[in-house]
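Asker: coordinates only, sequence not included:
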C-alpha cells in the first residue's frame, strides 16, 4: 500500500494545477487557513479578519462587482466608486451626445446635483459565503445520469437560495467549483442607483487604443468615477432625486507614497472565467478550430463598424462600446492562439493526462477513473468542426443586431398578436419600451452590411459541420452573396425600424412576423447555435461526468496540496509583488521596467491620431513639470506599473492594495506575453498592468481641477 501511495505521489508531482508563488484566485473565507502565513512573509500587515469578516467591517465591504462584469471599489464615505474607464465605457457612451460628447471630452461633476444617471447601472456588494458541498452532494448518487444529477442539484440550490435571501433582501447564488466537486453559496446586496461622477477624455482613459491593448510598456489612465445612492435607510432603491449617497461599511484610503519594486500588493475582485483544468484536446480545439473563427469574425465586425463610425459622430458614439468589447476579445483570442502554441500547452497537458490515465488504470479506482481520458478525448474529436461553426455564428450574433433582435423580439410579437385585447394592453407598454431600447442608436446601413458580410463568412468558412438550413438555402440560391438578400429583406421587414414595429403594435399579425425574411434568418441562426445533435448527446453525458472525475482524481491523488478553483465571477483575492518584465526590443521611459511615466505618454504623442493624440493641457502640464504632490522620488509622474498578480477578465477595475489595506493602483489589463493565462499560469511572465493611484489623482486634480472630488477622499501621504 505504501508503495502505491509513493508511486501516485511521484506521478502527480509535476502536475500544473497546484498553486505556485503568486498563482491563485483564492476564496476570502479560507485566507487564514491557506494563504495568511505566505502573505505575512511577503509583507502583509493586516489580519485575516481585516480582509474578510462577516460580523465586522473589512476590506471585502469596499469591493463591488460593477455592472455585472467588472470590479470597482468604494473610496469615500459618500459612496464614491472607482473603476476602469473601459468598465464604465458603455454608460459614458450612453450619456454622450454629439453636442455633449463626454466620451471624447471627459466629464467632471462639480457637485452631486450634476452627477448623471445612466438608464441601467448597478453595483453588487458581497455579504458572506459558506460551504454547502456536503448538502448538495448528499442529494446525488453514482447511479444518476448527468441530467438527473443536475436536476437534483438545482432543486437543492433553489432551497438554499430561498433560505438565505431574507425575504428578497439579498441575492443568493449557489455556485459549482472544481467542475462540480464542491459548492458554495454567496449572499449579495445590489444597489441600482449608480451615477457618473467623473471620467477623463478618451485620449487619457483609452490612450493607446487597440494598438497598446495587452501591451507593455503602457501609458493609459484607465479610470472613471461613479457614486452609489441609497434610500433614507441606506438601503437599495430605484433612482429617485431624494436618494442619498451611500454610507459604506468600509472604504479604501488612497496612498500617494506609491510603490517600489518588490512591494507586497494584493488584488480583490471578481475574475470572470479561467479554464486552468481544461483538458489537452479542449485546448487544441480552441487553438485549431474555435479561436481562429472567433478572431476572423470579430475582425470583420470591427472593420464594418469602424467604416461607419469614422463617417458619423453619432454612429461613433452609439457603437463605441460594442466596438471596444469586440476589439478587446479579438486581440485576446489572437494572443491566446499564439501563446498556447508557443507554450505547447496542449502537449504538456497530454503528458499530465497520460500520467493520470496510468494511475487511473493501475488502482482499485479503475472502475471510476479508467475511461475518463478516453471519454474526454472522444467528445472533443467529435466536436472540433462544430466548435468552429459555433464560433462563426457566435461572432455574427455578437456583432450584428439583426442576427439576434428579430428572433428574440419576434416571439413576443407573435404572442402579442395571438393575445386578447386585455392581454395586449398589459403587454404593449413593455414591448414599446423594448423596441425603443433595441433601436436606440440603431444605424441601418451599418447593420445591413454587417449581417450580409457575417453571413457570407459563416456560409463559406464554417466547413465540416452542416450550417443552418435556411442560411444554406439562401447561400446556394445567391452564390454566397447575401447583400442583395439582406437589402431586399430589410426593405420589406417589420424589423427595419422602430417606426415599423410601433405600427405593428397597432395592427398585429403573427404571420407577418413568421414570414418576415429577417426573422427567418435570425431564427435559423439561433436555433442552429443552440442545437445538440443526437449523436453528441451520449458523448456529452460521458464528457461531463468524466471531466468532473478528472478534477476529482487529480485532487485525490495529491490531497495535501493547495488548490484554487477556476474563476467564475465570484469574489477572490490574489496577491504578489511589484515586479518588472523583460523588455526584449521594447523601449521604456522610466528608471526601471516595472513602471512608466508621463514622459513616455508624451513621447508617444501623434497629432491627429485617435489612439495617441494627447490633450494639449496634459502636454502643457508635462512641459511645465507641474505634477503637484504626485511625482515620485525621481521627479517623474508615474502612470502605470506592473505586478505579478493572477487575474483575468472581470478583475478590470480591481483595487491594487498595499500591505496596510490602502489603494495604490487600479488593475486594468494583462500582458500579451502571458495571454494563455486563462489556461496556464506563467510564473515568469504573467503580469497585471495597473494605473498608478498618483496618476489618477493627478488627472482629477491638476488636469480636471475637480477638487470637490479630492475633498471627499482619504489621502495617505
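Answerer: Alright, I've got the coordinates. All values derive from a computational prediction rather than experimental measurement.
Asker: From now on I want contacts and neighbour counts done on CA atoms only, so please keep to that.
Answerer: OK.
Asker: Report the contact partners of the residue lying closest to residue 36 once chain neighbours are set aside.
Answerer: Using C-alpha to C-alpha, 6 or more residues apart in numbering and skipping the chain neighbours, the partner closest in space to residue 36 is residue 48 (6.9 Å). Contact analysis of residue 48 by C-alpha atoms under 8 Å, 6 or more residues apart in numbering lists 31, 32, 36.
Asker: how close does the nearest residue to the second one once chain neighbours are set aside get to residue 29?
Answerer: Nearest in space to residue 32, with sequence neighbours left out and distances taken as C-alpha to C-alpha, 6+ apart, is residue 48 at 5.6 Å. When distances are taken as C-alpha to C-alpha, to the nearest Å, residue 48 and residue 29 turn out to be 9 Å apart.
Asker: structure B:
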C-alpha cells in the first residue's frame, strides 16, 4: 500500500468536497447530503436516520466512556464497541486469578455481567442551531476574554433551558472557531456492565506492529450492557436495575457485501483540524510531534520492562501503555505523511489565494489575518515543543498525584470540623482511585527518565528541574537518585504513607514535602502564560476565526462541514479495494480472511499468538452461518469513510441501515487526514460483523447473545 502513487488534494476549503469526504451533522443530511447518498446506495429516508419525535438510527448510537463510540444491537441494551475501547475497563476487572484481558470473558447470564467503575454511555437526544442567539451577545470591539465571558453566560442559559431540571445533559458547542454554535441534548446512563470480550490474542491480534496498517486481522470488539431502573431511566448501579429497553437497536446483517457497496458510519469523531494553517502544520511536523514521539517512546521502554516482569503490573498498566503506544505511532505517522505529501505547501498556496481575495474586498477585515497567524506560529514553535515534552512527563502518575491530592488536602485542613467531615469521604475516594494499581518502581523509573529528557530537550524548563539539572550536569543516574530521594522522604510515596499523614496531618509538613514541591513546580510551569503569550493567543484566536469566516465567504457555493469535536456525525462512502497485495490471501484486497489470520500466527509471540481453539475452528472450517458465500470466513474490511479518533467502535452500516461492521482503525498512509482530506488515501479499517458473530457463537459458545440480535440473513 505504501508504494502506491496518490494524488494529494488541496485544502478542503478550496476544492469541492468529495463524495466520501466530511463528518456531517445529522440534522443537515436532508439538505446537504441526501441526494448524493441516494445515488450511492442509501435506501433510508433522512427521518429514519435522524428524528426528534420518532425512533431513528441516532437512538442506537452512543458515546462510550467519553472517548469512543458504541451501538445498541439488541432490545435488551446490548452494546457493541471495540476491544481497545473497553480495554481499560477489562483490565480493571481483571486479576491474576481471573485475567479477562488475556483469557477473555463471557457472562452466561445477566447476573454474571461485571460492573467496572465509572463507565457510562451517552445517548444523543436532539440538537439545534443557536448561532444567531449566541453571536448577538458579542461584537468586534470585545477582547477575546470579554467575548468568551459573554458567550459562556449565554451558553449557561441555553443549557439550563433545555436540561429539563437535570434530566438531560446539555452542551453548547462552538463550530468553525466561533462562527457557528449548536446545542446538543444528551441522556447519560452510568450502569454499564461487561458482557463479553475475546482474549487479547484475538481482540488485539497484531499489536503495535499491525496498528494503522493494512492488511489487518483483528477481532477488535467487546460487548457491554446498559442497565436502567424499572422505568427505563438512568440509575446508579443497583442489583435491582434491569437491562435497558432502548428506543431503537440496529439490525445485524450476515448477508455480506461487495466492493463499491454503500457504507455509512455514525459516531463521535474526536478532533480534526482541517482548517489548520500552514504554519500550524509546520509547527507540528518540526517541533510538537517529534517531541511527543520521543517522550512517548521513553515512557514505553521503561513501562514495558516492568510490565513484562510482573503479570499484575501488566494488567494495571495495560490501558495506559496502549494509549501511549497508539499515539506514539500516530504522531510519527502524521510527521511522515505531512512531510511526504507536502501538506503545508498545499495550504500555503490556498492561503496566498485567500490573501489576494482579501485585498480585493471593500473592507480590510481580512487583510491582516494571515500575517497575524504566521507570526503567532513563529513565536510559539519552541513553546509547542516544550509543552509536548512536559505533557508526557505529566502523564507519569506519580508526577501528578501529589499535586492533585495535596491541593485537596490543603483545602481540607483549612476547614472547620463540620466541613472536614463533609469533605473526608470524597478525599478518601480520591486517595483510593489515585493509588489504585500504582507500582512505585515503574513510576520512579519513568519519572527519572522523563525528567532527564525534559531537562535535556526543552527550553525554559520548570525552575526546580533546571536547578537539579544544572547541579548534576543533567546526568541520568543523578536523576534516578534524585527521584529515589524525594519519594523516600515524601508522604506521597504510597497510599499507606499518605493515609498515615492524614491520620495526623500537619499543613507545614505537606507544604515542605519535596515531591509535592516538584509536582507543583511542573504543573505551575505547564499552566504558565506570560502576558505576551496571552496577547498573542488572543490575536491568533480572532485571526483564525476571521480566516475561516473569510474563506467560507470566498467560496460561498461550497458545502462545508465543521471540524470534529466529539459530537455525533455521519460519514458516507463505499466498500473499496486497494491494488492486490501479496501479503493478503483474499481474492480482492478490500477484505481479509481467517486463513490470513492463521498465516500470521507465531506461537508465544506477544502480538501474533493465537488461541488453539481458533486454529481448530479454522482447520475444521466450522464457520457456521457466518462464512461468505464463497466459503471463506471474513475478518476485516476497508471502506473510504472519513473518520478519526473517537470513531473507534462506530457501526458501519449498509444502505438499509443494517450493521455490517465495526470501525476500529485507519491506515498509516492517511495520517495527514486529520488536517487535509485525500479521497485516494483515506481508508477506514473495520471488523466484519460476521467475524464478530462467529467469535461469539463458535469460539465463545455464547449463543444466548446471538439469540438477542435481530439478524438479517
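Answerer: Structure received. On a predicted model such as this, the values are computed, not experimentally measured, just so you know.
Asker: could you say what helices and strands the longest helix along structure 2 packs with?
Answerer: Longest helix of structure 2, by residue count under DSSP state H: helix 311-340. Here helix 311-340 of structure 2 touches helix 83-93, helix 289-309, going by 3 or more C-alpha pairs under 8 Å, 6 or more residues apart in numbering; DSSP states H and E.
Asker: Residue range in structure 1 corresponding to the first one, please.
Answerer: To tie it back to what came earlier, the one meant is helix 83-93 of structure 2. Residues 85-95 of structure 1 are where helix 83-93 of structure 2 lands when matched by TM-score structural alignment.
Asker: what's next to the matching stretch, contact-wise?
Answerer: By C-alpha under 8 Å, 6+ apart, stretch 85-95 of structure 1 touches 66, 69-70, 102-103, 116, 118, 121, 196, 199-200, 205-206, 221-224, 317-318, 320-321, 652-653.
Asker: how about stretch 53-63 of structure 1, which residues of structure 2 does it hit?
Answerer: Taking TM-score structural alignment, stretch 53-63 of structure 1 hits residues 51-61 over in structure 2.
Asker: Structure 1: matching residues for the longest helix of structure 2?
Answerer: Under the criterion TM-score structural alignment, helix 311-340 of structure 2 matches residues 313-342.
Asker: Would you mind listing the buried residues in that stretch?
Answerer: Using 16 or more other C-alpha atoms under 10 Å as the test for burial, stretch 313-342 of structure 1 gives 314-327, 330-341.
Asker: Mean distance between that stretch and structure 2 after superposition?
Answerer: By mean C-alpha distance after the TM-score superposition for structure 1, the fitted stretch 313-342 of structure 1 averages 0.3 Å away from its aligned residues in structure 2.
Asker: could you check the distance from the aligned residue in structure 2 for residue 641 of structure 1 over to residue 421 of structure 2?
Answerer: Using TM-score structural alignment as the criterion, residue 641 of structure 1 maps onto residue 637 of structure 2. Per C-alpha to C-alpha, residue 637 of structure 2 is found 56 Å from residue 421 of structure 2.
Asker: again with residue 167 of structure 2
Answerer: Between residue 167 of structure 2 and residue 421 of structure 2 the computed distance is 30 Å (C-alpha to C-alpha).
Asker: likewise residue 492 of structure 2?
Answerer: Residue 492 of structure 2 sits 22 Å away from residue 421 of structure 2, going by C-alpha to C-alpha.
Asker: Pick out whichever of the two has more residues nearby.
Answerer: With neighbours defined as other C-alpha atoms under 10 Å, residue 492 of structure 2 and residue 421 compare such that residue 492 has more, 26 against 12.
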